[in-house]
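>>> Could you look at this predicted model? Sequence included:
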Amino acid sequence: MASSTSEQRNPLVPVEYTKGVNGLDKVILRGLRGVSAEMYLYGAHVTSWKNEHKQELLFVSNKAIFKPPKPIRGGISICFPQFDTLGYVGAHGYARNRVWSVDPNPPPLPMTSPTNSYVDLLLKPSEEDLKIWPHSYEFRLRISLGPGGELLLTSRVRNIDSKPFSFTFAYHTYFSVSDVSEVRVEGLETLDYLDNTKNRERFTEQGDAITFEGEVDKVYLSTPSKIAILDHERKRTYVIRKDGLLDAVVWNPWDKKAKALADFGDNEYKHMLCVEAAAIERPITLKPCEEWTGRQEISTVPSSYCSGQLDPQKVLMGN
């Protein structure tokens, strides 16, 4: 999925505007020590996040279709104004199927910000969008690389309509993992969840961590601000920090559903896991002129292996 202009990239430029697959507009961010991220204006979709060792941290399917109106399979997509399939907007909303623009008037960075590797994207509803979801808004998305290589996404949705509206939301994030059957998710134990494989029936998580032996499609409710994904084989822990997003989705299609997806390899489910910061159970309601902010920061730390379990102590108990 390399860009057609990959040979001309300048590693000294923190933000580069270029062309990607099928000539789609793409933005490349470069941070300290060789960390990088890439996103497409189509869907404001993050398709790559690499650490200082040039290792890819996000999963994008080898069968992903980079051709509108099909959403890109993998990376990080924006689910807005609806996450579920229950309403009339459609599964995961339409923001991931629209071409966003570069925001000409972005909010200023804090004076203390240590990075200039960021881009601000903007989405406003078209006339066709208003027929699908009849509400006027401005959606501003800032994607940036932090000084430690972390990837930050900050969404701001402002109601510019004359009446209130409500929406649900998620950062649909696909993490690259060595083998999903060897991965643990910690920070969601003892919480209630809605099981989408069982008609959204409500259960309480019983294990001391979430492990994977088959299809998982759960919406965890009232979740903490920090969640960890522990990958034993790679001795890597992903840390998800979130603000303004009470829920968390955990998803892996497993073998049968993977084979039913045209834009997903039959065995690719083994090497991906979605853990998504979200607002689903209680929709966000904005009055006219009100603004909501939702933030996700993802980072990685080395993790040790001890007594059959990865030690998450410094991840979930740290700052």
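Looks like it arrived, so ask away. Numbering: from 1, shown residues only.
>>> hey, let's count contacts and neighbours off CA atoms from now on
Noted.
>>> Now do the helices in the stretch 101-250 of the chain.
With helices called from DSSP state H, counting those that start in this stretch, the stretch 101-250 of the chain shows them at 127-132.
>>> So what touches stretch 291-301?
Residues from elsewhere that reach stretch 291-301 (C-alpha atoms under 8 Å, 6 or more residues apart in numbering): 149-159, 171, 236-245, 277, 286, 315.
>>> Name the residues of that stretch that are buried.
Across stretch 291-301, burial judged by 16 or more other C-alpha atoms under 10 Å covers Glu291, Gly294, Arg295, Gln296, Glu297, Ile298, Ser299, Thr300.
>>> Tell me which of those residues fall in strands.
Under the assignment DSSP state E, these contribute Glu291, Gly294, Arg295, Gln296, Glu297, Ile298, Ser299, Thr300 to strands.
>>> And the first one, how far from Gln309?
Shown here: Glu291 relative to Gln309, a distance of 42 Å by C-alpha to C-alpha, to the nearest Å.
>>> this is the comparison structure:
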Amino acid sequence: MWVIDDNPPPLPGNDSTRKTSVDLLLKSSGAEMKSWPHSFEFRLRVSLGTDGDLSLISRVRNVNGKPFTFSFAYHTYLLVSDISEIRIEGLETLDYLDNLSQKERVTEQGDAITFESEVDRVYLSSPNIIAVLDHERKRTFLIRKEGLPDVAVWNPWEKKSKAMTDLGVGEYKHMVCVDGAVIEKPVNLKPGKEWTGRLHLSFVPSSFCSERLGL
């Protein structure tokens, strides 16, 4: 169970005061230790800016007596007008693991990622800024990340979505998952050490040109 952390330790670097934030804390419990026998503290700061920007900062501390290893991914589900009409820029030419083909390693060939069927991939060693262009809504989501070298991209498409209790009929058309992640090279955390991952989500009008961000 998460609890609200009323006295969180300070974060390194600048953190804008024009945000409303909540700090959550998760500690390993007896039940969890049976399936994952490592003691940890997981702090999550969720911040919403006055401009609507959303920031997530995760901090995992090893309070165990020995190192442990973990993978990590934010599950950022984005509401889009039509999955068939969106583009993801910033991942072109990268290698990815295709979870629909037993994690086969493939090199992306397109000038952007588009969707015509189910997609379940992990793009490796990705840039820290990704753009999700939604032409119909005339806006572009910008995903900025730190400490998260990989990006998972997922849409279950029609057949698989029918078996999912949290997706209604046809709702797969209006969502896409683009997750900052640590997958290929899991974090190895020594006793007393802390890992930090950050994700910042914002959007701009569709007239935005991704070249300005060096994508």
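Sure, I can see it. Predicted, not measured: the structure shown is a model, and the values here were computed from it.
>>> What value does the TM-score take for this pair?
The TM-score (TM-score structural alignment, normalised by the length of structure 2) is 0.95; 214 aligned residues with a C-alpha RMSD of 1.6 Å.
>>> still on that earlier bit, now, which of the ones in strands among the buried residues of stretch 291-301 of structure 1 sits nearest Thr211 of structure 1?
Lowest distance from Thr211 of structure 1 to those (C-alpha to C-alpha) belongs to Thr300, with 19.2 Å.
>>> re earlier: which of the contacts of stretch 291-301 of structure 1 count as buried?
149-155, 157-159, 171, 236-245, 277, 286, 315.
>>> Among these, which ones are in strands?
Per DSSP E, strands hold the following members of those: 151-155, 157-159, 171, 236-243, 277, 286.
>>> what about the aligned residue in structure 1 for Ser16 of structure 2, how many neighbours?
In structure 1, the residue matched to Ser16 of structure 2 (TM-score structural alignment) is Ser113. Ser113 of structure 1 has 9 neighbours, counted by other C-alpha atoms under 10 Å.
>>> ok, now Asp129 of structure 1?
Using other C-alpha under 10 Å, Asp129 of structure 1 has 16 neighbouring residues.
>>> now for it: what does it line up with in structure 2?
Aligned counterpart of Asp129 of structure 1 in structure 2: Glu32 (TM-score structural alignment).
>>> now do Arg140 of structure 1
Aligned counterpart of Arg140 of structure 1 in structure 2: Arg43 (TM-score structural alignment).
>>> now swap in Asn252 of structure 1 and tell me
Under TM-score structural alignment, Asn252 of structure 1 pairs with Asn155 in structure 2.
>>> and its match, what is it in contact with?
Neighbours of Asn155 of structure 2 in contact, by C-alpha under 8 Å, 6+ apart: Glu118, Val119, Asp120, Tyr172, Met175, Val176, Cys177.
>>> Reformat these as JSON lines; add neighbour count and distance to Pro37 of structure 2.
Below are the contacts of Asn155 of structure 2 laid out as JSON lines (neighbours: other C-alpha atoms under 10 Å; distance: C-alpha to C-alpha, whole Å):
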{"residue": "Glu118", "neighbour count": "16", "distance to Pro37 of structure 2": "35"}
{"residue": "Val119", "neighbour count": "20", "distance to Pro37 of structure 2": "33"}
{"residue": "Asp120", "neighbour count": "17", "distance to Pro37 of structure 2": "29"}
{"residue": "Tyr172", "neighbour count": "22", "distance to Pro37 of structure 2": "36"}
{"residue": "Met175", "neighbour count": "19", "distance to Pro37 of structure 2": "35"}
{"residue": "Val176", "neighbour count": "23", "distance to Pro37 of structure 2": "33"}
{"residue": "Cys177", "neighbour count": "19", "distance to Pro37 of structure 2": "30"}
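>>> Let's check: the centremost residue of structure 2 is which one?
Centroid-nearest residue in structure 2, with C-alpha atoms, centre = their mean: Asp179, separated by 2.6 Å.
>>> which position in structure 1 aligns with that residue?
Using TM-score structural alignment, the equivalent of Asp179 of structure 2 in structure 1 is Glu276.
>>> Structure 1: matching residues for stretch 115-134 of structure 2?
Using TM-score structural alignment, stretch 115-134 of structure 2 pairs with 212-231 in structure 1.
>>> List the buried residues of that stretch.
Neighbour-count burial for stretch 212-231 of structure 1 flags 212, 215-231 (criterion: 16+ other C-alpha under 10 Å).
>>> Then stretch 70-86 of structure 2?
Using 16+ other C-alpha under 10 Å as the test for burial, stretch 70-86 of structure 2 gives Phe72, Ala73, Tyr74, Thr76, Leu79, Val80, Ser81, Asp82, Ile83, Ile86.
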